[in-house]
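**Student:** for reference, the sequence and a predicted model appear below.
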Amino acid sequence: MKNLHLLAMTGALSLAVLSTPALAETNPGGFYAGVSLGYQSTDMDWKTERTFEPNGNLIAPFSDPTESLDDSDTSYGLFTGYNWVVGQGKWVLGAEFSALMGDASDEIRNRIPGLGDPDSNPTSFSEVETDDLALGLSFRGGYMVNNNTMVYSSLGVSQLEVETTSTCPADTNVCNPADGLQRFSDDERMTGWTLGFGAEHFLSDNLVLRAEYRHADYGDFDFTAIPAQSGSSFGADATIEVVRQTLEVGAAYKF
């Protein structure tokens, strides 16, 4: 349902761009820079791969080892790039660098997946969050459907910082109460691929409006959610899979 909502919004925005009255023919080639405003949805699926006794021996998980986390937020971005016009002026090739600001976070309030009793009190809990800044580099291919409007697709790479935190508030299920509250964090800058499509319309030789949908898959982040510690805590090794979808509208100035 979330994907359909994003695609529907992208289609509506693209139609609005395409329906803008055409002006005199413009040249899409050259340098450009702009700003964007959008909506992003981030899925962060947790899976605990192994659970351990405090002495380090493998054991079967004693709660569900999986959890789906997600968050949605407004995004703000800057982008700059260069276009080359080929094929008698109808085809456009380009490269673009972008910086997208917008964080995401979600938490599992009653357990560390695979460990602990969700019905106990107090109980352990977990949180996953992403950094405010995602950096991307993409290559674009576009087609001029009329003198002033281009539809395009893009393929690229993006980097995003992801942090996980697992907390034991002195419970008896995961951590030894005698050690007090324990908190364990891990983080990684993840690199993934992006795929997007959109439309741009030239309001003048220099001013461009755009609407774009982008899908980013950052793959898996393997980490230790909580280390097995003799006499202190059970342990768990886990994986987070991060996927982000972004819908943006933007304005650019072509030099």
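**Tutor:** Perfect, thanks for sending it.

**Student:** please count neighbours and contacts with C-alpha atoms only from this point.
**Tutor:** Will do.

**Student:** how about the helices in the chain?
**Tutor:** Residue ranges of the helices in the chain, as given by DSSP state H, are 2-18.

**Student:** what does stretch 155-165 rub up against?
**Tutor:** Taking Cα atoms under 8 Å, 6 or more residues apart in numbering as the criterion, the residues outside stretch 155-165 that touch it are 126-131, 133-140, 183-196, 216, 218, 225.

**Student:** what about versus this one:
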Amino acid sequence: MPIKAFPIAVAASVAALTAANAADLPSRKMAPAAPTVYGPGPYNWTGLYVGLGGAYDRARSSATTATGGRNNTRSGAAFGGYAGYNVQLGPIVYGLEADAAVLSSGSKSNRLAGATNFRGRYDGSVRARAGYAFDRWLVYGTGGLAFRDQKVSSGLTAKSKTQTGWLAGVGVERALTDNLIARVEYTHADYGKTKALVPAGLGRGRSTDDRIMAGLSYKFGL
């Protein structure tokens, strides 16, 4: 081999050996990481909802006259709807709600002395709500303005009046799905005293109402 060609041959041999060793080294390219899978987060109660419900209703009315007190108790079913909006801040849920219900024909009684009959026809409320959320469970309290139509008749005399008062209660809700929410609620309403509650001659009247309601609502969003 000519002396001048010797360095070129050595350089070529070194290059070939380096390339062969490099091919045998493990690849520095890492396998792609598996995607991270996240589970569903806590339920979010924020949003608009509408619902329907049925209830057992028990009302008490009293009249004070010159001859003493007279009491009347009536019970029956109530059917209606409700709508509201919630805002959730951490575990605390705030909201506003309005509801209205029609009282069944059985929601009446004539046990007040003097053959006086009290008949409730419809009622409703506008109220605030505040509660604590345990993921898909919500325990809350509620309170606000209550109203109802009360008809009182005695013989040929009858009076109908829309009464107003206050309402307070407690309830629990469960999100069955992201949009369907079941509810059980107890409320107490007090309509105060009014002369127009009873026919002439019976004096002053006072009314209260206790109700246990079960409902199902649809929450928009999510």
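**Tutor:** Perfect, thanks for sending it. These numbers come from a predicted model, not from an experiment.

**Student:** rewinding a little: mind checking which of the contacts of stretch 155-165 of structure 1 are buried?
**Tutor:** When neighbours are counted using 16 or more other Cα atoms under 10 Å, those contain these buried positions: 126-130, 133-140, 185-187, 190-196, 216, 218, 225.

**Student:** restricted to strands, list those.
**Tutor:** Judged by DSSP state E, the subset of those located in strands is 126-130, 133-140, 185-187, 190-196, 216, 218, 225.

**Student:** would you check the span in structure 2 matched by stretch 153-164 of structure 1?
**Tutor:** On structure 2, the counterpart of stretch 153-164 of structure 1 by TM-score structural alignment is residues 141-152.

**Student:** ok, the nearest residue to Ala78 of structure 2 once chain neighbours are set aside - contacts?
**Tutor:** Nearest non-adjacent residue to Ala78 of structure 2, counting by Cα to Cα, 6 or more residues apart in numbering: Leu103, 4.5 Å away. Applying Cα under 8 Å, 6+ apart, one finds that Leu103 of structure 2 lies in contact with Gly76, Ala77, Ala78, Phe79, Gly120, Arg121, Tyr122, Asp123.

**Student:** so can I have a markdown table of the residues you listed showing distance to Asp99 of structure 2?
**Tutor:** What follows is the contacts of Leu103 of structure 2, written out as a markdown table (distance: Cα to Cα, whole Å):
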| residue | distance to Asp99 of structure 2 |
| --- | --- |
| Gly76 | 18 |
| Ala77 | 15 |
| Ala78 | 12 |
| Phe79 | 11 |
| Gly120 | 16 |
| Arg121 | 15 |
| Tyr122 | 11 |
| Asp123 | 8 |
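
**Student:** of all those, which comes closest to Ala182 of structure 2?
**Tutor:** Proximity of the contacts of Leu103 of structure 2 to Ala182 of structure 2 was ranked by Cα to Cα; the top entry is Phe79 with 15.6 Å.

**Student:** number of residues surrounding the aligned residue in structure 1 for the closest one?
**Tutor:** Under the alignment defined by TM-score structural alignment, Phe79 of structure 2 corresponds to Tyr76 in structure 1. By the criterion of other Cα atoms under 10 Å, Tyr76 of structure 1 has 19 neighbours.

**Student:** roughly how far does Tyr76 of structure 1 sit from Thr51 of structure 1?
**Tutor:** Distance, Tyr76 of structure 1 to Thr51 of structure 1, using Cα to Cα, to the nearest Å: 39 Å.

**Student:** ok, Val92 of structure 1 next?
**Tutor:** For Val92 of structure 1, the distance to Thr51 of structure 1 under the criterion Cα to Cα works out to 52 Å.

**Student:** and those two? Which one has more around it.
**Tutor:** The residue with the greater number of neighbours, taking Val92 of structure 1 and Thr51 and applying other Cα under 10 Å, is Thr51; the counts read 26 against 21.

**Student:** list the contacts for Arg189 of structure 1?
**Tutor:** Contacts for Arg189 of structure 1 were tallied using Cα under 8 Å, 6+ apart; they are Gln159, Leu160, Glu161, Val162.

**Student:** what lines up with it in structure 2?
**Tutor:** Taking TM-score structural alignment, the alignment pairs Arg189 of structure 1 with Thr162 from structure 2.

**Student:** circling back to that earlier point, mean distance between the match of stretch 153-164 of structure 1 and structure 1 after superposition?
**Tutor:** Compared with structure 1 after fitting, stretch 141-152 of structure 2 has a mean deviation of 1.0 Å; criterion: mean Cα distance after the TM-score superposition for structure 1.

**Student:** report the buried residues of that stretch.
**Tutor:** Gly141, Thr142, Gly143, Gly144, Leu145, Ala146, Phe147, Arg148, Asp149, Gln150, Lys151, Val152.

**Student:** excluding chain neighbours, what is closest to the aligned partner of Asn117 of structure 2 in structure 1?
**Tutor:** Alignment note: Asn117 of structure 2 maps to Glu127 in structure 1; criterion TM-score structural alignment. In this structure, Glu127 of structure 1 finds its nearest non-sequential neighbour in Glu107, 4.1 Å apart by Cα to Cα, 6+ apart.

**Student:** how far away is the one you found from Asp187 of structure 1?
**Tutor:** Using Cα to Cα, one gets 15 Å for the distance from Glu107 of structure 1 to Asp187 of structure 1.

**Student:** same thing with Thr149 of structure 1?
**Tutor:** 42 Å.

**Student:** contacting residues for the nearest residue to Leu100 of structure 1 once chain neighbours are set aside?
**Tutor:** For Leu100 of structure 1, ignoring the flanking residues on the chain, the nearest one in space by Cα to Cα, 6+ apart is Gly77 at 4.2 Å. Under the criterion of Cα under 8 Å, 6+ apart, the contact partners of Gly77 of structure 1 comprise Val35, Ser36, Leu37, Ser98, Ala99, Leu100, Met101.

**Student:** alignment lookup: the third one to structure 2.
**Tutor:** Taking TM-score structural alignment as the criterion, the aligned counterpart of Leu37 of structure 1 in structure 2 is Gly54.
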